[in-house]
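> Sharing a sequence plus its predicted fold:
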Amino acid sequence: MGTPLDSREAQTGEVIDRLYEQYPDPTISLEFSNRLELLVAVVLSAQCTDERVNEVTADLFEKYESAADYADASEEQLADDIYGITFHNSKAGYLQGIGEILVNEHGGEVPDTMADLTDLPGVGRKTANVVLQHGHDLTEGIVVDTHVQRLSRRLGLTDEESPENIEQALMDLVPEADWKEFTHLLISHGRETCTARNPDCADCVLEDVCPSSKEDHDVDLASGEAW
């Protein structure tokens, strides 16, 4: 088991520094060309891989170019067009509802406030944060997806369990200048090394400071200390 640093602030700083070295250009993996496409892609990505979303939206974005296109479509047609996405029936309803609200309340444009975004069907703080950061270049919080939720707890950065409480805890620890990239650092590490079921602790750049590491350390029997 690794040994975390003396404080969560120091632990967080060490994690960020090492992951920046490991992943120097962290960024979003969803493919989009405008704010509406970004919003749709993030809604579809809930409990679905980004790779699968990108496959589906390649055709979807050619057919639906405006908020009005989503508003005018039937849920059944939308469900067919996003078939293969997890919970495609529910998400079809979200997209149709999003289209209607954007047309009726925002002139067909994607709003730029947390309150307006989270009023949209299927949009919580995670989705809203992504849209604000990558669509409007506004950073109001930290995106907490399943990777961030898992790794922040494994690394001892927080004991919180709900995404909302984890986000607040991380906002208190992570420098605001790193909020946007922090998510992508943990996502990259969660995909490549610290996976949900079989984390590769042996090849992890954070192994020696991770309280959840499963690696054995040799022990100096005289001192009782690992070396």
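Everything's here; your move.
> drop to CA atoms for contacts and neighbour counts, all remaining ones
Noted.
> Next, count neighbours for the nearest residue to Val131 once chain neighbours are set aside.
Among residues not flanking Val131 along the chain, Leu39 sits closest, at 6.0 Å (C-alpha to C-alpha, 6 or more residues apart in numbering). By other C-alpha atoms under 10 Å, 24 other residues sit near Leu39.
> hold the first one in mind and look at this next one:
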Amino acid sequence: MDCGEGFDRATLTPLGDQLRLMQAIYDTGKPVVTVYIQGRTLDMNLAARHSDALLTAWYPGQEGGSAIADIIFGDVNPSGRLPVSIPRSEGQLPVHYSRMSAGRDYMDGSGSPLYSFGHGLSYTTFDYSDLTIIPTDNGDRWDVSFRLTNTGRRQGAEVAQLYLRDVVASTSQPPMLLKGFKRIELNPGESREVHFSLGPDELSVYNPALRRVVEPGLFRLMIGSSSTDIRLKGDFTVK
């Protein structure tokens, strides 16, 4: 247990001699899956360099052991996605996918997270194609669709994520904000058309008067497997 109420930490390093233990295991040359049972993000740099796979289990509960075993032995194809970004070091914090300084590096290291918000792998792969953006309801809403294909050899689920940027706004906006996501299960080789609907809830911003309004202008749409794995992009204009 490495977190809790009133249990602050100065570093993200795993407690005790865990890093020494991990290094000793990696030195054996055997294939290694590293499982993190944690209540907060931890330093994963060593494991990222040497492990064959990483599994973030958080605090999984009394059936956690069974769930972890099912994934490691391939009985279940994982489809979880990170609800936070995993930093490379404490100096990066806070590290948000929507931060305005995205893309800037430190003098002595990368500014990008080790693993980004929305990231997650499975035992299959997916392809995104055929993006369309069509106005509906007299221009009050937009229908966004694309084709998702399971290009691997196993049944699996993809979590498709839709991000949006209001390019022309009266107040400063983040470079991207998550506006929707869908979990789609597909058999090997199967394709499906996926739809999102954008309306006032997704398109509105707070103007200088602190009123939430939909302003005319250019919007940039991004769809992908994570906040840094964008597969499709498109622009549309609200008039």
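Done, it's in. Just so we're clear, the structure is a prediction, and the values are computed from it rather than from any experiment.
> Quick check: TM-score for this pair?
With the length set by TM-score structural alignment, normalised by the length of structure 1, the two chains reach a TM-score of 0.24; 101 aligned residues with a C-alpha RMSD of 6.2 Å.
> ok so, going back, for the host helix or strand of the residue nearest to Val131 of structure 1, name the packing helices and strands.
Using DSSP states H and E, the element containing Leu39 of structure 1 is helix 35-45. Applying 3 or more C-alpha pairs under 8 Å, 6 or more residues apart in numbering; DSSP states H and E, we find helix 35-45 of structure 1 packed against helix 50-63, helix 88-106, helix 125-135.
> Swap in 10 Å and give it another go.
Contacts defined by 3 or more C-alpha pairs under 10 Å, 6 or more residues apart in numbering; DSSP states H and E place helix 35-45 of structure 1 against helix 50-63, helix 67-72, helix 88-106, helix 125-135.
> nearest to Leu19 of structure 1, of those helices?
Of all these, the one in closest proximity to Leu19 of structure 1, counting by C-alpha to C-alpha, is helix 125-135 (20.1 Å).
> residues touching Ser129 of structure 2, list them.
With contact set as C-alpha atoms under 10 Å, 6 or more residues apart in numbering, Ser129 of structure 2 has these partners: Ser145, Phe146, Arg147, Leu148, Thr149, Glu193, Arg231, Leu232.
> give me that answer again for 6 Å
Neighbouring residues of Ser129 of structure 2 by C-alpha atoms under 6 Å, 6 or more residues apart in numbering: Phe146, Arg147.
> Quick check: which element contains it?
Taking DSSP H and E as the definition, Ser129 of structure 2 sits inside strand 126-136.
> Over to Ala47 of structure 2?
Going by DSSP H and E, Ala47 of structure 2 is in helix 45-50.
> and whichever helix or strand comes after that helix, what does it pack onto?
Scanning forward in sequence from helix 45-50 of structure 2 by DSSP H and E, the next helix or strand is strand 53-56. With contacts taken as 3 or more C-alpha pairs under 6 Å, 6 or more residues apart in numbering; DSSP states H and E, strand 53-56 of structure 2 sits against strand 33-36.
> In the strand it packs on, which residues are buried?
Going by neighbour count (16 or more other C-alpha atoms under 10 Å), the buried part of strand 33-36 of structure 2 is Thr34, Val35, Tyr36.
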